[in-house]
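Undergrad: Mind folding the following:
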Amino acid sequence: MNPTDASRSRRRLVVMISAAVVVLLLVGVGVYGLVSGPRTTSSDPPPARPSPTAPGTTDRAPGELAPIPETDDPEEFARLVAEALFEWDTTTGLMPPDHTSVLLAVADPSGIEQAGLASDVAGYLPTRDTWVELRKYSTTQHLEITDVFVPEAWAEAEAQAQPGQLAPGTTAYTVEGIRHRQGIWNDKPTSSAHEVAFTIFLTCPPDGDPCYLLRLSVLDQPLR
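TA: Presented below is the predicted three-dimensional model:
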C-alpha cells in the first residue's frame, strides 16, 4: 500500500470512529408516546423485570453484559442508562442487539413503550455491518458525562398534559457528555472524542419501586 492509500484508509477509519450514529426522525415530546392518554387497566400482571446480578457476584458468563442496577433515584438512573447506552466493546463477541437487551430489561414493565424504545436505542448503536467493520480495529466506546439536568421544556410538557396522562414520577433528564472511541490502526492506538447530548424519559414510581426507562430522544436533539 502506498503512502497515499494508507493515508486515505486511515482517514476512513477516523471518520468511522468519529461519525455520529444514525438518528431517528422524532419531533416533540408527544411523539414518544408519553402523553397519550390514561393507560387501560388489565387483570393480567405486568411482565416481571429480570433481577439484576448483585455487585461482586460472578453469575454472568464471560463477555455477558452487566445489567443496569436498580435504583429509585431518577438522576442516578439517568446516568446509569446513559453509560449503558454508550459503553460497548466490539472485541467481546457481543453484537448491538445484546446491548439493546440491557436497556430493554429496565424498560416500562407494562411493555407499552418497549417497541418504541428498541427503535430509539437502535439509533444510538452502530449497525451490524458497521459493528463488524469496527471490530477489525478493536473499537471500544464509552461516555464521559459532563452534565445531567431536567430540561425547562419538560415543565412545558407537564403543563400541557391532561390529568392522568403522565404516570406519577415521570420525568426527563437531558444528558450532555463526550463520547470517546478508541481503536487500533497499524498496531498503534487511535481515538476520537465527540460532544453529544440527548434526553432520557423515565419514571420513578413514588412508592419506591425501581425507576424504569420510557424512551430516548434523538441523539443530539435533546430537550432544553
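
Undergrad: Please count neighbours and contacts with C-alpha atoms only from this point.
TA: Fine.

Undergrad: Spatially central, which residue of the protein would that be?
TA: Centrality entry for the chain: nearest residue to the mean C-alpha point is Leu85, 3.1 Å, by C-alpha atoms, centre = their mean.

Undergrad: Could I get the full set of helices for this structure?
TA: Using DSSP state H, the helices found in the chain span residues 3-18, 74-86, 96-104, 114-122, 128-135, 152-160.

Undergrad: could you dump the ones you listed to a markdown table with distance to Pro206?
TA: Shown next, in a markdown table, are the helices of the chain (distance: least, C-alpha to C-alpha, whole Å):
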| stretch | distance to Pro206 |
| --- | --- |
| helix 3-18 | 40 |
| helix 74-86 | 11 |
| helix 96-104 | 22 |
| helix 114-122 | 22 |
| helix 128-135 | 39 |
| helix 152-160 | 17 |
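
Undergrad: Out of those, which gets nearest to Tyr32?
TA: Minimum separation from Tyr32 across these (C-alpha to C-alpha) falls at helix 114-122, 7.5 Å.

Undergrad: For Asn186, the count of nearby residues, please.
TA: Using other C-alpha atoms under 10 Å, Asn186 is surrounded by 9 other residues.

Undergrad: Count the residues that sit near Pro210.
TA: The tally of other residues near Pro210 (other C-alpha under 10 Å) stands at 17.

Undergrad: list the contacts for Glu75?
TA: Taking C-alpha atoms under 8 Å, 6 or more residues apart in numbering as the definition of contact, the neighbours of Glu75 are 148-149, 173.

Undergrad: Emit the PyMOL select command for whichever of these are buried.
TA: Here is the PyMOL command that picks out the buried ones among those, judged by 16 or more other C-alpha atoms under 10 Å:
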select buried, resi 148+173
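
Undergrad: could the contacts of Glu75 be laid out in JSON lines, adding distance to Ala157?
TA: Rendered in JSON lines, the data for these read as follows (distance: C-alpha to C-alpha, whole Å):
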{"residue": "Val148", "distance to Ala157": "19"}
{"residue": "Phe149", "distance to Ala157": "16"}
{"residue": "Tyr173", "distance to Ala157": "13"}
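
Undergrad: to compare against the first, here's another:
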Amino acid sequence: MDPAAPDDRRRRRVLIAATAAGLALLILVGVGIYGLVRGPAAPTDPRPPSERPSTTAPPVTPDSTPGNELEPLRQNLGPEAFARAVATALFTWDTTAGHTPSDYAQVLADAAHGSEADAFVGDVRAYLPTTETWAQLRQYATRQFLTIDEMFVPEGWETAVDQAAPGQIPAGAIAYTIEGTRHRDGTWGTTPVEASRPVAFTVFLVCTPPTPGRGAASGSCEVLRLSELDNPLR
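TA: Reported below is the predicted structural model:
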C-alpha cells in the first residue's frame, strides 16, 4: 500500500498525542453497522494482590538504543493475515525498549481506515496501559505478547452482512474474532515473574481485492474498529 499522505499522518499523530493526554472513553452501544460495545475496564494485573510485585522495586532504565524503531504494519497480507498482524501488534509491547504506549498506538493508527480512524484510536488506547500504569510496569521490565489459539469469522458478522441494507457495509469489510492468551513477564527484584490470562476480541477491517495479474500483494487492508476486550462478536 502506498504510504499515507503527510497530512494524514500528521493528523493521526496529533490525534495520538491528544488521546495520550486523556481521552474520555464513552460507552458506545451499537456503533454503526458493527454493533460494538465499547468502554472496557482499565487494564489490570491478573495476579492476586499477594503475588504482585512491590512498588518499591528499583527502577529499570529503558533501552534507548538508536534505531530501535517499531515496524509498521504490513497492509498487503490479505484479510486473515492482516487481522492476525493487528492482533499481534495490539498486544505486543516492551516497557524497556524505549517506547511509550502512544508509540505502540501510532503503529496501529497508521493502518486505520480514514472514516473510523478517530474511533479506532480510542479502541486501541483502551487495550494499552495508561501512562501511569506503564511507569509502574517499567520498574519490573515488563513485556507483553499474545499467542493466538483460534481465529474465525463470527456468525454474528455473517448475520449482519445478510441483514444489512445495500451500501450499509463497506465493500471488502470483514470481521475476525480472535481467542488467545495474553502473556506478561518481568523481574521482581532478581526473580523472574510471569502471568497470563485468556483474551477474546474482534477485529473489524476492510480490504481491497488484489489487482488481476499482480497477485495477492497488490491488495491492501485497513482497520475499522476493535470490539471491547473479552466481549467479542460471536
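
Undergrad: circling back to that earlier point, so which of the helices of structure 1 is nearest Leu143 of structure 1?
TA: helix 74-86 (5.7 Å).

Undergrad: residues in structure 2 matched by the closest one, start to end?
TA: Helix 74-86 of structure 1 lines up with residues 79-91 of structure 2 when matched by TM-score structural alignment.

Undergrad: Superposed on structure 1, what's the mean shift for that stretch?
TA: Comparing stretch 79-91 of structure 2 with its match in structure 1 after superposition yields a mean distance of 0.4 Å (mean C-alpha distance after the TM-score superposition for structure 1).

Undergrad: Report the buried residues of that stretch.
TA: By neighbour count, and taking 16+ other C-alpha under 10 Å as the criterion, the buried residues in stretch 79-91 of structure 2 are 79-80, 82-87, 89-91.

Undergrad: which residues of structure 1 fall in strands?
TA: In structure 1, strands defined by DSSP state E lie at 88-89, 140-149, 170-185, 188-203, 212-216, listed in chain order.

Undergrad: Adding distance to Gly123 of structure 1, write these out as TSV.
TA: Listed next are the strands of structure 1 as TSV, based on distance: least, C-alpha to C-alpha, whole Å:
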stretch	distance to Gly123 of structure 1
strand 88-89	15
strand 140-149	15
strand 170-185	15
strand 188-203	12
strand 212-216	10
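
Undergrad: most tightly surrounded among the ones you listed?
TA: strand 212-216 (a mean of 26; mean count of other C-alpha atoms under 10 Å).

Undergrad: what range in structure 2 matches that strand?
TA: When structure 2 is aligned by TM-score structural alignment, the counterpart of strand 212-216 of structure 1 is residues 222-226.

Undergrad: mean distance, that stretch to its aligned residues in structure 1?
TA: Stretch 222-226 of structure 2 sits 0.5 Å off on average (mean C-alpha distance after the TM-score superposition for structure 1).

Undergrad: Ser220 is in contact with Leu77 of structure 2, correct?
TA: Yes: using C-alpha atoms under 8 Å, Leu77 of structure 2 is in contact with Ser220, at 7.2 Å.

Undergrad: Distance check, the aligned partner of Asn186 of structure 1 in structure 2 against Ala141 of structure 2.
TA: Counting by TM-score structural alignment, Asn186 of structure 1 corresponds to Gly189 in structure 2. Computed as C-alpha to C-alpha, to the nearest Å, the Gly189 of structure 2 to Ala141 of structure 2 distance reads 10 Å.

Undergrad: check contacts around Leu117 of structure 1.
TA: In this structure, Leu117 of structure 1 makes contact with 104, 107, 214-216, judged by C-alpha under 8 Å, 6+ apart.

Undergrad: The same query, at a cut-off of 10 Å, please.
TA: Applying C-alpha atoms under 10 Å, 6 or more residues apart in numbering to Leu117 of structure 1 gives the contacts 32, 100, 103-104, 107-108, 111, 123, 213-217.

Undergrad: circling back to that earlier point, same list (the buried residues of stretch 79-91 of structure 2) but as a markdown table, adding distance to Ser196 of structure 2.
TA: Supplementary listing: those in a markdown table, determined by distance: C-alpha to C-alpha, whole Å:
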| residue | distance to Ser196 of structure 2 |
| --- | --- |
| Pro79 | 28 |
| Glu80 | 25 |
| Phe82 | 24 |
| Ala83 | 22 |
| Arg84 | 19 |
| Ala85 | 20 |
| Val86 | 20 |
| Ala87 | 16 |
| Ala89 | 17 |
| Leu90 | 16 |
| Phe91 | 12 |
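
Undergrad: What is the nearest of those to Gly180 of structure 2?
TA: The closest of the buried residues of stretch 79-91 of structure 2, once distances to Gly180 of structure 2 are taken by C-alpha to C-alpha, is Ala87, at 9.9 Å.

Undergrad: Correct me if wrong: the closest one contacts Ile178.
TA: Yes: A contact is recorded between Ala87 of structure 2 and Ile178 when judged using C-alpha atoms under 10 Å, the distance being 7.9 Å.

Undergrad: what do those two both touch?
TA: Listed contacts common to Ala87 of structure 2 and Ile178 are 148, 201-203; contacts here mean C-alpha under 10 Å, 6+ apart.
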